[in-house]
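J.: coords below, sequence missing:
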């Protein structure tokens, strides 16, 4: 699958309507973003079952603000609407492939149980 440009209009729908969604927050003027883009695109072609989204922080400042993006590129990984990974910095191919493998391997029932426990402890 190719990467898909996400906007404020379709961001939530994309997260809610797909199992695994990776999101690259980027900008055209950002050198590390441009260096990371071919790696991201290459892995999107190798994982057609995963949605690879891109948010242009210049065109979508409200999304960048909502996710408190302070540095780009920032990669986020969602699975079953749960944010599992959010880190700034361009990744080498192997690191991105490892993140994808880890997200795919997670037991989401266990993740949801842990989230519920944390939320209960806060109350």
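T.: Everything's here; your move. What you see is a predicted model; the values in this text were computed from it and never measured.

J.: C-alpha from now on. contacts and neighbour counts both.
T.: Fine.

J.: just the helices in the protein please.
T.: Under the criterion DSSP state H, the chain contains helices at 11-16, 31-46, 61-66, 93-105, 108-122.

J.: As JSON lines, those helices with mean neighbour count and distance to residue 80 would be great.
T.: Below are the helices of the chain laid out as JSON lines (neighbours: other Cα atoms under 10 Å; distance: least, Cα to Cα, whole Å):
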{"stretch": "helix 11-16", "mean neighbour count": "16", "distance to residue 80": "7"}
{"stretch": "helix 31-46", "mean neighbour count": "16", "distance to residue 80": "18"}
{"stretch": "helix 61-66", "mean neighbour count": "14", "distance to residue 80": "19"}
{"stretch": "helix 93-105", "mean neighbour count": "13", "distance to residue 80": "11"}
{"stretch": "helix 108-122", "mean neighbour count": "11", "distance to residue 80": "8"}
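
J.: Check it against this one:
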């Protein structure tokens, strides 16, 4: 599977469709982004069950701002619509494989329970 370009119109529906979605935020002028691109593309071919999205931060400045991108490349991982990983910087192939393995191994019932607990523990506005 090749990477899917994501836009402000397709981002939300893509990450909430379920399963694992990786998103690479990049720009054409970014050297580390260009170094990471072939690593990301190779992983997309190897892991057919994962959606590999990419966001050109120059073309999608509003989307990049909305998700808080301050450095590129940034890799985000979503599982079942929940952000479970976000890290700036170009990863080597082994690092990307570690992220994929970790996301696959997550106990999503536990993740949802922890999120719910954080919501309950959050102070309410006065």
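T.: Everything's here; your move. No experiment lies behind these values; they were computed from the predicted model shown.

J.: re earlier: out of the helices of structure 1, flag the one nearest residue 76 of structure 1.
T.: Among the helices of structure 1, helix 93-105 comes nearest to residue 76 of structure 1, with 10.2 Å by Cα to Cα.

J.: What is the closest one packed up against?
T.: In terms of contacts (3 or more Cα pairs under 8 Å, 6 or more residues apart in numbering; DSSP states H and E), helix 93-105 of structure 1 is packed against helix 31-46.

J.: which bit of structure 2 covers the helix it packs on?
T.: Here helix 31-46 of structure 1 aligns to structure 2 at residues 31-46, judged by TM-score structural alignment.

J.: sorry, back to before: among the helices of structure 1, which comes closest to residue 78 of structure 1?
T.: Residue 78 of structure 1 lies closest, by Cα to Cα, to one member of these: helix 11-16, at 7.1 Å.

J.: who touches the closest one?
T.: Residues outside helix 11-16 of structure 1 that contact it (Cα atoms under 8 Å, 6 or more residues apart in numbering): 21, 78, 80-81.

J.: and with 10 Å instead?
T.: 4-7, 20-23, 51, 53-55, 63, 77-83 (Cα atoms under 10 Å, 6 or more residues apart in numbering).

J.: Among the residues you listed, which ones are in strands?
T.: Counting by DSSP state E, those place 4-5, 20-23, 51, 53-55, 77-79, 82-83 in strands.

J.: ok, those vs residue 36 of structure 1, which is closest?
T.: The closest of these, once distances to residue 36 of structure 1 are taken by Cα to Cα, is residue 54, at 11.7 Å.
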